[in-house]
Structure formats: C-alpha cells, structure tokens
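**Q** This is a predicted model, with the sequence first.
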Amino acid sequence: MTLSTRNLTSKAKLGMREDKIQANNDLERRIMDAFEVFDHSAKQVVDVREVGTILRSLGCCPTEAEVQEVILATENKEVTGNVPLHTFLPYMCKAMIEHRFYPASAEMLLAAFRYFDSEGRGYLTKERFTKLMLEEGEPFTQEEFDEMMQTALDPVTDTITYEYYINQLMVAQKDVYEIADVVEEERKRTEVPQQKRKRAQSLLRSTTNM
C-alpha cells in the first residue's frame, strides 16, 4: 500500500474528510453550529457521548433510547466512538423536518410542573427539582442536568420558577423547528418546477425519437 493510499484510508477510518462540509441553508447552519461546539479537534467529528447534549442544545427533547438511535444511525462505522458531521447533518435535517424529538407543549410542561408543585407556590426548590431530574423516571445524566440548571435555576432565590423556565425553553425550541419548516417549504417550491421541467424534457425526447 502506498503512502498516499494509507493516508486516505487513515482519514476515512477517523471520520475525517479532505473537504469540509459547508451549510446550504439556515437549518444546516444551525445544526452545524451546535455540532461544532463539541468538535474539539475541528475535524467535523464529535464523541458519541456528546450527541445527547447536541440534540438538546438544538431544542430537541429526545429520550435516552432516541439518543442511542441517533448514535446508531450516524456513528462512524469504521472506528466506533465518534460521529462525523457528514452522517449527522443529513440525518438531523431529516429528523427535524419530520418534527422528531419535538418538545412537549408549554401547556403540558406547565401541567407537569404544577403536579409536582402540590402547594401551588409557582416554583420548585432546587433539592426537589434535582431529585425529580436525577432519580425519578428516566433520569438525566449529571452533565445534562448541570446544563439545564444554567437556565432553570434562579440564582437569587435558588429555586426553579417554572413558568419563566418554560418560556425560556419555548423560545429556544420553537426557533429551530420553524427554521426546518421554512427550509422544507422552500424545497417543495423549487421541486415542483424541476419536476415539470423533467416531464417536459421527457416528452420532447420521446417525440424526437418517434
């Protein structure tokens, strides 16, 4: 095996690409921005352990099983343990256009918080919230929880004022899915003329061949 062939093979195994991927629309740009925060080598590759955090930073709300599903679909098949952008980007674009991992509505979140706020105080204590997130149901990882607390916790009262927290979540979550909807609408608008042109060209060719 020549040196150049060896280099190419090595790059393929590491999930690297000679040509760096460029964003074609706002949705791709948003996904790439979230991905690049965790691309510590600047080679458009992230550790599989960062995938859940990337999804949540985009405003997605996947279960742990769904995070594993994304990893399974996008992980480097040659060398496991990392996810290259060239597989992650198209997968996530499709997922977000289909509204997968879509967050619960503000009404549902408010009802859930009120259920645990049995005294109707409008907030949960840090201790209560920590127990709910880390010990009950499908628990968050410590890293995910710490990231969430940066937005959820009121540093003055040391509590989670949940209506304010929900409002913060809705702003971040709706934004990226709205971008996905705009991108899909634009794709549909450009696809129709292309289909008509192909049909016209096909008719002309069939007429010419007669």
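**A** Now that the structure is in, tell me what you want to look at. Numbering: from 1, shown residues only.
**Q** okay, CA-based contacts and neighbour counts for the rest of this
**A** Fine.
**Q** Which helix or strand contains residue 157?
**A** Assigned by DSSP states H and E, residue 157 belongs to neither a helix nor a strand.
**Q** The one 10 residues further on now?
**A** Assessed by DSSP H and E, residue 167 sits inside helix 162-208.
**Q** Can you list the helices and strands that that helix packs against?
**A** Applying 3 or more C-alpha pairs under 8 Å, 6 or more residues apart in numbering; DSSP states H and E, we find helix 162-208 packed against helix 26-36, helix 85-97, helix 106-116, helix 142-152.
**Q** Okay, one more to line up with it:
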Amino acid sequence: MSEKNSEEGKENAENLTDEIGRKIADAFDVFDHDSNKTVDVREIPNIIRSLGCCPSEAEMQDIILEIDEDDSNGYIRYEKFRPIMTKILMERKYRPATEDRILKAFQVLDTDNKAYLTQDELKEYMTKEGDAFNQDEMDEMLSAAVDPEKGYILYKEYAALMTVEDT
C-alpha cells in the first residue's frame, strides 16, 4: 500500500471515529437532564437503541454491567459509556434485523400462509416465547402493527414499517 493510501485510510478511520463520537455524545446529552455528563442507568437502553443498536434484553444487561462495573449508585458517567459504545458501533454489533429477516420470522409464525396474523396469535407468540413482551410492550406493538380496517396484522406491511435504514 502506498504512503498516500495509508494516510487516506487513517484519515477516513479518524473521520468515522469522530462521527461516531458525535453521535454518542448527542444521544447521551438528550438523556443527561442535569447536564453533568451522567444519566440514570435506566436510560442506557434508550440511548443504545437511539444509536441504532438492537441488543436482546440479556445482551442489554451485559452491556450495562460492563459500563457500570463499579456500582455507580444508579448513574452512568459519559466517560464510562463512550468507549464501550464506540466499540459496539465500530464493530457494528446488535444491528437491527433486515426487512427480509423480519418477514421470514412472521412467515414462520403464519403456518396457514394467510399473509396475516390475528392479534391473539401475535399476543400468544410475543408473551410466551423468547424475550417475552410485557403488557405495555404488547399494547405498543399492537397499536403500530394492527391494520385499523382489518383488525389483524398484515405482517408484510408491518415488516417494512419496522425496518431501520442502515447508517
């Protein structure tokens, strides 16, 4: 590799790191209500998700434990959060599922191939399997997922709605 290409590569990496750092700082600041570079530990999942990461609940707890390794009395300092979040974003960990993957998951649940799920079917799957939804989460999902005219979930349309553009 030429010296010029090597320098350009370093510059691109620095620009990416700077951009990620700004995103992290901006997201953290939204939840830093006292402007003292700390946030309530309960806000960490919101910050992480606002940065486009979708870890499972178990993965989220692991991240929080890594950040909060020295009992912080319920608050997380920015200087502890930034390096861990930078690493997660640089490694592109916990990326959201693609539309195709979401659609395939719904198709697995639709054993009759009817191109929709009823509210009761979805409630059954989402509250009894895997990382089970609580009632508030289920209500929120149904409010977005249920077709108001038909009363059930047209999952192809919902999968498109759930998809986040990769940044």
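**A** Received, thanks. All figures in this text were calculated on a predicted structure; none of them were measured in a lab.
**Q** Please state their TM-score.
**A** The TM-score (TM-score structural alignment, normalised by the length of the second structure) is 0.69; 151 aligned residues with a C-alpha RMSD of 2.9 Å.
**Q** and the aligned residue in the first structure for residue 109 of the second structure, how many residues sit next to it?
**A** Structural alignment (TM-score structural alignment) places residue 109 of the second structure against residue 116 in the first structure. Applying other C-alpha atoms under 10 Å, we find 14 other residues in the vicinity of residue 116 of the first structure.
**Q** Quick one: residues contacting residue 116 of the first structure.
**A** Residues touching residue 116 of the first structure, when contacts are defined by C-alpha atoms under 8 Å, 6 or more residues apart in numbering, comprise residue 124.
**Q** Residue 59 of the second structure matches what in the first structure?
**A** Under TM-score structural alignment, residue 59 of the second structure pairs with residue 66 in the first structure.
**Q** ok, now how distant is its match from residue 152 of the first structure?
**A** For residue 66 of the first structure, the distance to residue 152 of the first structure under the criterion C-alpha to C-alpha, to the nearest Å works out to 23 Å.
**Q** same deal with residue 196 of the first structure?
**A** The spacing between residue 196 of the first structure and residue 152 of the first structure, counted by C-alpha to C-alpha, is 51 Å.
**Q** again with residue 114 of the first structure
**A** Residue 114 of the first structure sits 15 Å away from residue 152 of the first structure, taking C-alpha to C-alpha as the criterion.
**Q** quick one, which of these two is more surrounded?
**A** Under the criterion of other C-alpha under 10 Å, the comparison of residue 114 of the first structure against residue 152 puts residue 152 first, with 23 against 18.
**Q** residues touching the more buried one, list them.
**A** Applying C-alpha under 8 Å, 6+ apart, the residues contacting residue 152 of the first structure are 160, 161, 162, 165.
**Q** How many residues are close by the alignment partner in the second structure of the first one?
**A** This points to residue 160 of the first structure. If you follow residue 160 of the first structure across to the second structure using TM-score structural alignment, you land on residue 153. Burial of residue 153 of the second structure, expressed as a neighbour count using other C-alpha under 10 Å, amounts to 22.
**Q** Burial check on the residue nearest to residue 153 of the second structure when sequence neighbours are not counted, number of neighbours?
**A** Spatially, and ignoring its direct neighbours in sequence, residue 153 of the second structure is nearest to residue 146 (4.6 Å; C-alpha to C-alpha, 6 or more residues apart in numbering). Other residues within reach of residue 146 of the second structure by the criterion other C-alpha under 10 Å amount to 19.
**Q** For the first structure, which residue occupies the most central location?
**A** With distances taken as C-alpha atoms, centre = their mean, the residue of the first structure nearest its centroid is residue 55 (3.4 Å).
**Q** Contact partners for residue 120 of the first structure?
**A** The contact partners of residue 120 of the first structure, by C-alpha under 8 Å, 6+ apart, come to residue 114.
**Q** again, only this time at 10 Å
**A** For residue 120 of the first structure, the contacting residues are 113, 114, taking C-alpha atoms under 10 Å, 6 or more residues apart in numbering as the criterion.
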